[in-house]
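J.: next comes the sequence, and after it the predicted model I'd like to discuss.
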Amino acid sequence: MTVKRSAGLLLFRTSNGRVEVLIAHMGGPFWAARDEGAWSIPKGEYEPDETPEAAARREFVEELGLPAPDGERIPLGDIRQANGKIVTAWAVEADLDPEQMVPGTFTMEWPRGSGVSREFPEVDRAAWFAPEEAAPRLVAGQQVFLERLEEYVRGRAG
């Protein structure tokens, strides 16, 4: 069995002396009424012929419709989500306005079994949160990226 791999960027900024992270709420009917565990860092799958970092930048653009910000890429390592997918992430210190987001879309049959294909946004919103506010919203496996970012920020300040 081939393991699916995904890569993404976790943006962070300092606002009023506090760190905030940008996360995105997953689009489509399954996630529409959910908040806890329904957010993700902007990320997506990639094939063996693409580097994880290139995929992270590409997926940021595809999911948010905004250019991936320039800046130092701080490696946050890999995690294995409950579904077995391996996610690699980088943190980037940058600021952007989530209201400017123009998400990519995907098509799926909805309602299931109806034979009707509908288009949905990959993410339906993005927002800045303090890490402790972001943690319960994130897919459980991705929460460790927040911990790794906080370790980096503490080390930088010390």
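T.: Yep, that arrived. Numbering: from 1, shown residues only.

J.: going forward, measure contacts between C-alpha atoms and count neighbours the same way
T.: Noted.

J.: now the helices for the protein?
T.: 52-64, 131-134, 143-157 (DSSP state H).

J.: and the second one, what does it pack onto?
T.: Packed against helix 131-134 by the contact rule (3 or more C-alpha pairs under 8 Å, 6 or more residues apart in numbering; DSSP states H and E) you find strand 18-26.

J.: list the buried residues for the strand it packs on?
T.: 19-26 (16 or more other C-alpha atoms under 10 Å).

J.: quick one, which of the helices of the chain gets closest to Q81.
T.: helix 143-157 (10.3 Å; C-alpha to C-alpha).

J.: reformat the buried residues of strand 18-26 as CSV; add distance to L64.
T.: Output for these, formatted as CSV (distance: C-alpha to C-alpha, whole Å):
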residue, distance to L64
V19, 21
E20, 18
V21, 15
L22, 11
I23, 10
A24, 8
H25, 11
M26, 11
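
J.: assess the claim that T107 and P29 are in contact.
T.: No. The pair T107 and P29 does not pass the contact test of C-alpha atoms under 8 Å, sitting 11.4 Å apart.

J.: about what we covered before: for P98, state which of the buried residues of strand 18-26 is nearest.
T.: L22 (8.4 Å).

J.: distance of that closest one from T51?
T.: 23 Å (C-alpha to C-alpha, to the nearest Å).

J.: A further structure is provided below for comparison with the first:
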Amino acid sequence: MSKRSAGILLYRAEGPRVLIVHPGGPFFTNKDAGAWSLPKGEHDPDEDPRAAALREFAEETGTSLDGRDLLPLGEVRQRNGKVVTAWAVEGDFDVDSLHSNTFEIEWPPRSGRRTSFPEVDRALWCDPDTAREKLNPAQVAFVDRLLEQLKR
């Protein structure tokens, strides 16, 4: 069974602008185009994806969105096989206040040392064209679906 993730595409209607995040850790340090994501994370098959999306947004940004109406954006399958379910919500977020959970790995490899890294090391408000350049290619569909919803 494919791994599953759920996330939130925060947006500002003026512009419009969307919030994307850059994964932390040594593997993504020098990666930009195609490496960014919406704030998201894995969940168990029996966990409610909407609840997981809200939890993961809070863990990756340090900001809670509980109690907000979420606009469903559907699912995409990434090249690695992971299925991502997303919702959009209008809101604001100060990228300078980013406070992400951390994870620990052996770094450098085979060194025997454990090092902590943030799950997310940067956040960016950007226009849809910039988001299309920076996002994981499969997640671009979420931006396009949001734009379609905003036209209605």
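T.: Structure received. If you're wondering where the values come from, they're calculated on a predicted model, not measured in any experiment.

J.: please identify the deepest-packed of the helices of the first structure.
T.: helix 52-64 (a mean of 21; mean count of other C-alpha atoms under 10 Å).

J.: in the second structure, what residues pair with that helix?
T.: Using TM-score structural alignment, helix 52-64 of the first structure corresponds to residues 49-61 of the second structure.

J.: average distance between the matching stretch and the first structure?
T.: Taken over the aligned residues, the distance from stretch 49-61 of the second structure to the first structure averages 0.5 Å (mean C-alpha distance after the TM-score superposition for the first structure).

J.: and that stretch, how far out from the chain middle?
T.: Taking C-alpha atoms, centre = their mean, to the nearest Å, one finds stretch 49-61 of the second structure lying 9 Å from the centre of the chain it belongs to.

J.: same deal with stretch 38-50 of the second structure?
T.: 11 Å.

J.: ok, the aligned residue in the first structure for D32 of the second structure to A134 of the first structure distance?
T.: In the first structure, D32 of the second structure lines up with D35, judged by TM-score structural alignment. From D35 of the first structure across to A134 of the first structure, the span is 10 Å (C-alpha to C-alpha).

J.: just L9 of the first structure next, same as before
T.: From L9 of the first structure to A134 of the first structure the distance is 15 Å (C-alpha to C-alpha).

J.: same thing with I86 of the first structure?
T.: From I86 of the first structure to A134 of the first structure the distance is 20 Å (C-alpha to C-alpha).

J.: against which helices or strands is the longest strand along the first structure packed?
T.: Using DSSP state E, we find that the single longest strand of the first structure is strand 5-15. On a contact count with 3+ C-alpha pairs under 8 Å, 6+ apart, strand 5-15 of the first structure meets strand 18-26, strand 43-45, helix 52-64, strand 86-93.

J.: can you tell me the closest non-neighbouring residue to the residue minimising distance to the centre of the first structure?
T.: Residue closest to the mean C-alpha point of the first structure, counted by C-alpha atoms, centre = their mean, is I41 at 1.5 Å. Using C-alpha to C-alpha, 6 or more residues apart in numbering and skipping the chain neighbours, the partner closest in space to I41 of the first structure is I23 (4.9 Å).

J.: just tell me what that neighbour corresponds to in the second structure.
T.: So, by TM-score structural alignment, I23 of the first structure is matched to I20.

J.: so how far is A51 of the second structure from the closest residue to S64 of the second structure other than its chain neighbours?
T.: Spatially, and ignoring its direct neighbours in sequence, S64 of the second structure is nearest to A58 (4.9 Å; C-alpha to C-alpha, 6+ apart). As judged by C-alpha to C-alpha, A58 of the second structure and A51 of the second structure stand 11 Å apart.

J.: could you do G112 of the second structure as well?
T.: G112 of the second structure is 36 Å from A51 of the second structure, by C-alpha to C-alpha.

J.: repeat for D92 of the second structure
T.: Counting by C-alpha to C-alpha - D92 of the second structure and A51 of the second structure are separated by 20 Å.

J.: L64 of the first structure against P103, yeah?
T.: Yes. Between L64 of the first structure and P103 there is a contact at 4.5 Å, judged by C-alpha under 8 Å.

J.: overlap in contacts of those two?
T.: Here L64 of the first structure and P103 have V123 as joint contacts, going by C-alpha atoms under 8 Å, 6 or more residues apart in numbering.
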